[in-house]
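S.K.: Requesting a structural model of the entry that follows:
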Amino acid sequence: MSSDLSPIDKAKFISAKRAAQFVESGMKVGLGTGSTAAWLVRCLGEMVRDDGLRIKGVPTSTRTAELARQVGIEVISLDEARWLDLTIDGADEFDGDLNLIKGGGGALLQEKIVATASDQMIVISDASKEVETLGAFPLPVEVIPFGWQTTRALIEETLVSMDVLGRDTALRMNGAVPYVTDEGNHILDLHLRRIGNARQLALVLNQMPGVVENGLFIDICDRVIMGFADGRVELRDINEGTVDTERIDLTEGANIFADFTD
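M.R.: Next up is the predicted model:
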């Protein structure tokens, strides 16, 4: 069944399968949003069903919550959990220091809140998400709808003094209408091309009235698990300073391929 997957989906599955091995019964686990995180939720659901894994999941979006319930994971709120053992999520980009750009799926606010309320954060990814310098992927910034055009103008003015290559901004759309997050906000995508000082930019953006949160995750990720289509998986631990390579059997996840659509 796994032979029907594209190489990139195989890589995503490999990273998700390996990350699921860090989850133990009794844990409270943050469940990310996006195509790679969806593989993780399916893997955990298989472990709940077949291996007796007992966990409580805190999803970072309504669609992740729906999927988690479908596969048998007990879903609770962050308020109920209060603190998490682990969050596993995808990323749109990551650099050598494991700093991230997230928010391509529109859930950056909940994702950042959940990740920072965890003992550790693991990012699952394929090799295409690794970059030398953040910024090729548009940086999402969540803004409140009231006065969003003024907020946009303020951001564009501020970017003039930032170490970035581009300053184009765009309101994210959902067809003919603005995209609305789970919290009822809009997203501005900043096309910066290269971010020279991500830490500074993150701080400056969040000081602006109208900005709720930005998609730069600085010093939040502890480990990146990067999958490859041939079954290899690379584990990078920023705290230990280690890089390990393993191999995962693609046939082990055959049960979750049958009805999974991405």
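
S.K.: CA only for contacts and neighbour counts going forward, please
M.R.: Fine.

S.K.: Sticking with residue 11, tell me its helix or strand.
M.R.: helix 7-20 (DSSP states H and E).

S.K.: Of all the residues in that helix, which ones are buried?
M.R.: The neighbour-count check on helix 7-20 (16 or more other Cα atoms under 10 Å) flags 8-20 as buried.

S.K.: Let's have those in TSV, adding distance to residue 46.
M.R.: Listed next are the buried residues of helix 7-20 as TSV, based on distance: Cα to Cα, whole Å:
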residue	distance to residue 46
8	21
9	18
10	17
11	18
12	16
13	13
14	15
15	15
16	12
17	10
18	13
19	14
20	10
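
S.K.: The structure of the following sequence is requested for comparison with the preceding one:
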Amino acid sequence: MTNDTEWIIISDSSKRVSSLGEKFAIPIAVRSEAIDFVTTTLFESFTALAVARRGKNDNDGNFILDVKVKPHDVQKEWEEEIESIPGVVCSGLFLDDYADPIWVTSPDGSIDIYLPEQK
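M.R.: So this is what the prediction gives:
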């Protein structure tokens, strides 16, 4: 990201985890013709199980794979490695310091704001 761009993430408190893979699968957008190749590569390279969302595509028509990993297995390099697999459009991994503030809402209506150095 350039210095003149601010990227804000807004989430609810149910999405907070101490480790990726703890509660949720990681979404990965994949071109339709590459689904089998990407699924096999994810398993062989990361021991990750990928399941295609039925009837769900991203805004550009790409398939979405929900990728299940073991908690604490995700490494910082994974984002770049996964996104370099032919056919992968993007992943739901945000392991670099992308967001400026992260806003997390709670059921009581309160909002916690985390700045990059607090993540």
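
S.K.: The alignment partner in structure 2 of residue 217 of structure 1: what's it in contact with?
M.R.: In structure 2, residue 217 of structure 1 lines up with residue 94, judged by TM-score structural alignment. Counting by Cα atoms under 8 Å, 6 or more residues apart in numbering, residue 94 of structure 2 makes contact with residue 79.

S.K.: Check the gap between residue 94 of structure 2 and residue 26 of structure 2 for me.
M.R.: 10 Å (Cα to Cα, to the nearest Å).

S.K.: thinking residue 221 of structure 1 is in contact with residue 119, fair?
M.R.: No - between residue 221 of structure 1 and residue 119 there is no contact under Cα atoms under 8 Å: 10.4 Å.

S.K.: more neighbours, the two?
M.R.: Each of residue 221 of structure 1 and residue 119 has its neighbours counted (other Cα atoms under 10 Å); residue 221 has more, 24 against 12.

S.K.: In contact with residue 155 of structure 1: list those residues for me.
M.R.: 205, 208.

S.K.: From residue 63 of structure 2, how far off is the residue nearest the centre of structure 2?
M.R.: When Cα atoms, centre = their mean is applied to structure 2, the residue found nearest the centroid is residue 92 (1.8 Å). Counting by Cα to Cα, the gap from residue 92 of structure 2 to residue 63 of structure 2 is 13 Å.

S.K.: where's the match of residue 217 of structure 1 relative to residue 33 of structure 2, distance?
M.R.: 25 Å.

S.K.: tell me which residues of the longest helix along structure 2 are tucked away?
M.R.: Looking across structure 2 with DSSP state H, the single longest helix is helix 35-46. Neighbour-count burial for helix 35-46 of structure 2, counted by 16+ other Cα under 10 Å, picks out 35, 38-39, 41-42, 46.

S.K.: Which residues belonging to the following helix or strand past it are considered buried?
M.R.: Downstream of helix 35-46 of structure 2, the first helix or strand assigned by DSSP H and E is strand 49-57. If you call a residue buried by 16+ other Cα under 10 Å, then strand 49-57 of structure 2 has these buried ones: 49-50, 52, 57.
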